[in-house]
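Visitor: Attaching a predicted model along with its sequence, questions to come.
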Amino acid sequence: MSSFYAQRGLWNNAKVIQEVVLEKRKQSHGDDHPDTLTSMGDLASTYSKQGLWEKGETLQDVVLEKNKQLLGDDHPDTLTSMNNLAWTYSNQGLWKKAEALQDVVLEKNKQLLGDDHPNTLTSMSNLALTYSNQGLWKKAEALQEVELEKSKQLLGDDHP
């Protein structure tokens, strides 16, 4: 039900349901269960979309640390958590913090998935945007050129 509300931008309705679900999952599964962490990440995202940056950041930080602890630094869920926290930093104008996390995500994706994987290309694009937001035009342009060239190779010139 919360995803129904979230898809329609009814963030407060989604938040109320997500808060209840998170508490129920903590009670039934414990704080470290993957379902609990997923619920926590969903709620963190909803907080951020409501502009409740500190609440979102705090929860995302918890999810990231628990994923690192339970799954390791290289697990896809850990990298997703890292990317989500970077997104929250970006939306607050905390470019250096966002850049640091996005740089790690990009390097891990290159290492684990290869230079041409769609997740790696998305990571490049995210980091390039963060460079651009900081006025680091040459770094942004260089990374965007690599990302564009690899995307063309992967998807073809006519892909939207």
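Guide: Thanks, I have it.

Visitor: going forward, measure contacts and count neighbours with C-alpha atoms only.
Guide: Will do.

Visitor: Can you classify residue 51 by secondary structure?
Guide: coil (DSSP: H, G, I helix; E, B strand; the rest coil).

Visitor: list the contacts for the nearest residue to residue 92 once chain neighbours are set aside?
Guide: Spatially, and ignoring its direct neighbours in sequence, residue 92 is nearest to residue 53 (7.3 Å; C-alpha to C-alpha, 6 or more residues apart in numbering). By C-alpha atoms under 8 Å, 6 or more residues apart in numbering, residue 53 lies in contact with 47, 88, 92.

Visitor: neighbours around the second one, how many?
Guide: Which is residue 88. Neighbourhood size, residue 88 [other C-alpha atoms under 10 Å]: 25.

Visitor: Structure two is appended below for comparative analysis:
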Amino acid sequence: MLQQVGVGGVLGPDHPHTLAIRGNLATLRGRTGDVTGAAAAFAELLEHMVQVLGAGHPRTLTIRSNLASWRGRAGDVAGAAAAYADLLEHMVQVLGPDHPDTLTTRSNLATWQGEAGDAAGAATALVDLLEHTVRLLGTDHPQVPVIQNNLAYWRKEAEKAPGLSGNDRS
């Protein structure tokens, strides 16, 4: 695919612009309906990013997030939740618990946890995230109402099936 659009020939396969274009192409692939292809493209890109930049590089972490998201969109919601849980550990180690990307990863983890059937777990994670965000950024930060909205949604979902977690649902 990269050869079709002339990517990688001039700058080389390891150039940051080439890697960014590969990520953009993978995203566009998913947005045009090929979510499985997008996940596969991000998986290939991730392998390359780890080799070129290392596993702890912020751009590599972003690709891991994109891969987890597209896997979830392709139907592997439990896999997406597990990937975000693993990614969160690395985000905290590399970027710290207060970094905006770490906070976003916590939100994404809660979403996929809920999508995987653990609405109560998602709500609990969002309560913690909301408290952390307010403490860190204040009540007027634009992310606060977003988190509050997501929390309300997952609390409502948890009320629909009290006591059930993702492992108990069929």
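Guide: It's in. Since the structure is predicted, the reported quantities are computational estimates derived from the model, not experimental observations.

Visitor: Please pull up the equivalent of the residue nearest to residue 92 of the first structure in the second structure.
Guide: Using TM-score structural alignment as the criterion, the counterpart of residue 53 of the first structure in the second structure is residue 35.

Visitor: Could you double-check that residue 111 of the second structure lies in contact with residue 122?
Guide: Yes - between residue 111 of the second structure and residue 122 there is a contact under C-alpha atoms under 8 Å: 6.4 Å.

Visitor: The two: which is more packed in?
Guide: When residue 111 of the second structure and residue 122 are compared on other C-alpha under 10 Å, the one with more neighbours turns out to be residue 122, at 28 against 25.

Visitor: Closest to the centroid, which residue in the first structure?
Guide: By C-alpha atoms, centre = their mean, the first structure has its centre lying nearest to residue 84, at 2.2 Å.

Visitor: How much space separates that one from residue 95 of the first structure?
Guide: 14 Å (C-alpha to C-alpha, to the nearest Å).

Visitor: Kindly report the same for residue 119 of the first structure.
Guide: Residue 119 of the first structure is 21 Å from residue 95 of the first structure, by C-alpha to C-alpha.

Visitor: neighbour count winner among the two?
Guide: Just comparing residue 119 of the first structure and residue 95: by other C-alpha under 10 Å the higher neighbour count belongs to residue 95, 19 against 16.

Visitor: Quick one: map the more buried one onto the second structure.
Guide: Aligned partner of residue 95 of the first structure by TM-score structural alignment: residue 77.
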